[in-house]
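> Predicted model follows, preceded by the sequence.
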Amino acid sequence: MARKNFVCEWTPKSFILTVVIATVLFNECFIYIIQSFRWPDIGIADYRNYEEEQVILLVSDPQLQGYQMEPPFPIGSFSRWDIDRYLTRTFGLVYHHVKPDIILFLGDLIDEGSTAVDEEYHYAYQRFIDVFSAAEYTKKIYIPGDNDIGGEGRDFRTQKKVDRFVKNFENITGVSTFGFIDYIKNPEDMVWVVRPRKASPVHVLVSHFSVLVRDKMRVNPILQQVRPHLIFSGHWHKANVFLCNDCMKDDDSSWSVKQRNIEDMKGWMVTNLTEKPFSITEIMVPTCSYRMGVPNMGYGVAIIRKNGELSYTVLWTPERYKMLYGYLVAICVCLLVCLASRWLRKR
């Protein structure tokens, strides 16, 4: 019986089809899986007791794109769809990797939350809920940013904006107690009204804007009132750590705040929050959105134990713009193949 030889012949159509399928699979599937393999292991059992140690997932500046500042249909619709899909995928992977006890949203939740009309705000809020639906049954704390209620430049904060945020999310101030930690929200708005429990071993101040970079005369009354062991902030869209060894001293001397860029963080940063009574650590969490114009996006993860031990890392997510450029390159290659094929046929 004669043996048939099967030879795979590449035609322009088969080559283009292969390039398209490979590009889509890599950009929409494989790149997310590859990136998740680079994340450090959480190292805590699923049956942990949040009364003794807590795993905190930090989401900063998602800024879901709105309807006023985006291009008209179809570009605006596609850009909103793509950023929503990117955040849904990255958050879902991070959430299942971390299995957090609590999630802190550090402000600027909706890009046009301060300027949107009620109908636009309603649609954006529903998209926000859908994007982070993987954590539907996990405890959350929401902090408003300037994009949510105003407060930066000429975008003034008004009571109407605050009321709309409160109606859809939660109060912008107060103390939320979870396990052994008191989470103090936006202390500048309520510093003389609400205090954390003295019995709580750990006080965590949660603010959209950075605290330690401000003038001491402005923030020292807040720090003396709240007595935080740790501060989480966002707004800059970058990953930083600020350390002040004498910020809790009640005097008029100037303080020295050391800033450390952690954009290249791959492992865990470990410290103890209660060993030095006059020291404060502030962790600035990077944005999780690729639309913010920064090269590195990610989610912060903090593990706090009752004895004051803190472990912190950033789970970096894929650079979406590089993936979109990859589509552009693939389109150019396919066009060149088509043109070359037509030219050869004419020859």
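Arrived safely. Residues are numbered from 1 along each chain as shown.

> drop to CA atoms for contacts and neighbour counts, all remaining ones
OK.

> Would you state the strands of the protein in chain order?
53-59, 102-105, 139-142, 174-178, 181-185, 202-206, 230-233, 240-244, 257-261, 269-272, 280-284, 297-305, 309-317 (DSSP state E).

> Could you export those strands as JSON lines, including mean neighbour count and distance to Gln224?
Listed next are the strands of the chain as JSON lines, based on neighbours: other Cα atoms under 10 Å; distance: least, Cα to Cα, whole Å:
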{"stretch": "strand 53-59", "mean neighbour count": "23", "distance to Gln224": "25"}
{"stretch": "strand 102-105", "mean neighbour count": "20", "distance to Gln224": "23"}
{"stretch": "strand 139-142", "mean neighbour count": "18", "distance to Gln224": "23"}
{"stretch": "strand 174-178", "mean neighbour count": "17", "distance to Gln224": "16"}
{"stretch": "strand 181-185", "mean neighbour count": "24", "distance to Gln224": "13"}
{"stretch": "strand 202-206", "mean neighbour count": "25", "distance to Gln224": "12"}
{"stretch": "strand 230-233", "mean neighbour count": "23", "distance to Gln224": "13"}
{"stretch": "strand 240-244", "mean neighbour count": "18", "distance to Gln224": "14"}
{"stretch": "strand 257-261", "mean neighbour count": "14", "distance to Gln224": "17"}
{"stretch": "strand 269-272", "mean neighbour count": "14", "distance to Gln224": "20"}
{"stretch": "strand 280-284", "mean neighbour count": "25", "distance to Gln224": "12"}
{"stretch": "strand 297-305", "mean neighbour count": "24", "distance to Gln224": "22"}
{"stretch": "strand 309-317", "mean neighbour count": "21", "distance to Gln224": "22"}
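
> thought Asp182 was touching Arg195?
No: judged on Cα atoms under 8 Å, Asp182 makes no contact with Arg195 at a distance of 9.6 Å.

> put this beside the first:
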Amino acid sequence: MDGAHVTRRRPLRAPNGPMPLRGDKPHRLSPSEGASLKGRQCCRLLTFHRTAVLVGVLVVLYNEVLVYYINKTSWKLPPGFSQSRNDDKIVRLIIAGDPQIQGYQYEVGGLVGWVTRLDSDRYLSKTFHLLLDLVQPDAVIFLGDLEDEGSVASDVEYSDYVRRFYQIFHVPAETKLILLAGDNDIGGEGADMITQEKMQRFEKNFAPLNEVVRVKNVDFIKVNLVTPFQKSPAVPQTRLMSQLSAPVRVLLSHVTLNSAVLQTAATILGSFRPQYAFSAHFHKYERAAYNITRIMRYAGLPYPADLARQQLVTQEFQVPTCSYRMGTAEIGYMVVTIDHAGEMSSSVVWLPRRYVSLCVYVVYLIVVVLAWIVQRACLSSRRHHTTQY
């Protein structure tokens, strides 16, 4: 109509605020709305942090405590061990190979080296004392390579190794501790030569290189064969023979008999005639048997008629390493019982694989970092999207 007044209807408003129309400018959040959004984001981050910490605590609890006790349930002691624990006629033994506590020259320096040494020491101590409490042995035998850098260490470093060794492998006063020297302790492998000074330093801080140790009805004969790569100092057979008195004889050496010089091995077997022998060095568990007469014949050595008639056989057991730092997956100790008649029972106690636990830590950290990155990216994207409306 001409001259008529036309009233335009205003757009309806939404009950809770303005209704966005096409062409309107993006809506900016009010201070109260921004605070609410930030609060929700903080809650999500806080929930993520709490979850990450909780999972981290569980991972540490499993790796540092539970894995050892779970592993302990798989340990099998020699038959009849529990019944023979209080029998004075039975010798109970823990035999360890190559603990090689880590040093300072070959290990990574600084904080990383301190952490790796601490972790290795703790693993050795934890596993050893769990087994020690279970077995309650008459003697504990270490078959050499007590230190990783003992042969090349300075006197100050060597003193620290000695302190750490006795701290890690502390045994009760009533338990005999039998210690042998290995090539990492006194030299003998490659260009690392055996010297009189190294041997004297070991004997001063640990034990004689060659001796007879009596435990109940068993004579343990320590011989310093050390290594197949260099000529070892002569074994004082006459002096050791004069100390033998027990009905059962066990030969202890760092290296295996078949790794030693044939004539040396044959002479030792023919002189001592041990029923059993234990060695280490190669970080793995194996068994072998040696006919003493046959070995002496191969070596071109004379032997008495009674030895030929008896056809004595020495059973040798190669003990695995007890340290996870030796680069082998099979880590463990040997548990042995020897009765009054010389019958031996043995089992290998396998230990948890520490590198698996360390890998779990690495995987956990990677997952946490990736999850944190994704969480922050999602929150940032959501905040940017919300501010457009």
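Nice, I can see it. Being a predicted model, the structure only gives us computed values, none of them experimental.

> Tell me how they score on TM after superposing.
The TM-score (TM-score structural alignment, normalised by the length of the first structure) is 0.86; 317 aligned residues with a Cα RMSD of 2.0 Å.

> Could you pull up the residues touching whatever residue of the first structure lines up with Glu316 of the second structure?
Counting by TM-score structural alignment, Glu316 of the second structure corresponds to Glu282 in the first structure. Residues near Glu282 of the first structure by Cα atoms under 8 Å, 6 or more residues apart in numbering: Ser210, Val211, Leu212, Leu230, Ile231, Phe232, Ser233, Val241, Phe242, Leu243.

> same thing with Arg197 of the first structure?
Neighbours of Arg197 of the first structure in contact, by Cα under 8 Å, 6+ apart: Asp182.

> Now render the strands of the first structure as JSON lines, adding distance to Tyr327 of the first structure.
Shown next, in JSON lines, are the strands of the first structure (distance: least, Cα to Cα, whole Å):
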{"stretch": "strand 53-59", "distance to Tyr327 of the first structure": "28"}
{"stretch": "strand 102-105", "distance to Tyr327 of the first structure": "32"}
{"stretch": "strand 139-142", "distance to Tyr327 of the first structure": "36"}
{"stretch": "strand 174-178", "distance to Tyr327 of the first structure": "45"}
{"stretch": "strand 181-185", "distance to Tyr327 of the first structure": "42"}
{"stretch": "strand 202-206", "distance to Tyr327 of the first structure": "39"}
{"stretch": "strand 230-233", "distance to Tyr327 of the first structure": "35"}
{"stretch": "strand 240-244", "distance to Tyr327 of the first structure": "32"}
{"stretch": "strand 257-261", "distance to Tyr327 of the first structure": "32"}
{"stretch": "strand 269-272", "distance to Tyr327 of the first structure": "36"}
{"stretch": "strand 280-284", "distance to Tyr327 of the first structure": "33"}
{"stretch": "strand 297-305", "distance to Tyr327 of the first structure": "20"}
{"stretch": "strand 309-317", "distance to Tyr327 of the first structure": "18"}
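
> now for those, which one comes closest to Ile33 of the first structure?
Ile33 of the first structure lies closest, by Cα to Cα, to one member of the strands of the first structure: strand 309-317, at 10.2 Å.

> what's that closest one aligned against in the second structure?
The aligned range for strand 309-317 of the first structure is 343-351, by TM-score structural alignment.

> Next: stretch 95-115 of the first structure.
Going by TM-score structural alignment: stretch 95-115 of the first structure matches residues 132-152.

> centre of the chain versus the longest helix anywhere in the second structure, how much separation?
Counting by DSSP state H, the longest helix found in the second structure is helix 354-386. Taking Cα atoms, centre = their mean, to the nearest Å, one finds helix 354-386 of the second structure lying 31 Å from the centre of the chain it belongs to.

> elements contacting it?
helix 31-61 (3 or more Cα pairs under 8 Å, 6 or more residues apart in numbering; DSSP states H and E).

> picking up where we left off before, mind checking which of the strands of the first structure is nearest Asp118 of the first structure?
Nearest to Asp118 of the first structure, of those and by Cα to Cα, is strand 139-142 at 19.7 Å.

> check the fit of the closest one onto the second structure and give the mean distance.
Strand 139-142 of the first structure, aligned to the second structure and superposed, deviates on average by 0.8 Å (mean Cα distance after the TM-score superposition for the first structure).

> which other helices and strands contact that strand?
Counting by 3+ Cα pairs under 8 Å, 6+ apart, strand 139-142 of the first structure packs on strand 102-105.

> what separates the alignment partner in the first structure of Trp75 of the second structure from Gly107 of the first structure, distance-wise?
The alignment partner of Trp75 of the second structure in the first structure, by TM-score structural alignment, is Trp39. To Gly107 of the first structure, Trp39 of the first structure is 24 Å away according to Cα to Cα, to the nearest Å.

> between those two, which one's more packed in?
Neighbours were counted for Trp39 of the first structure and for Gly107 using other Cα atoms under 10 Å; Gly107 has more, 26 against 17.

> is it true that the more buried one touches Leu64?
No: applying Cα under 8 Å, one finds Gly107 of the first structure not in contact with Leu64, separated by 11.4 Å.

> in the first structure, what residues pair with stretch 54-62 of the second structure?
With TM-score structural alignment as the criterion, stretch 54-62 of the second structure aligns to 18-26.
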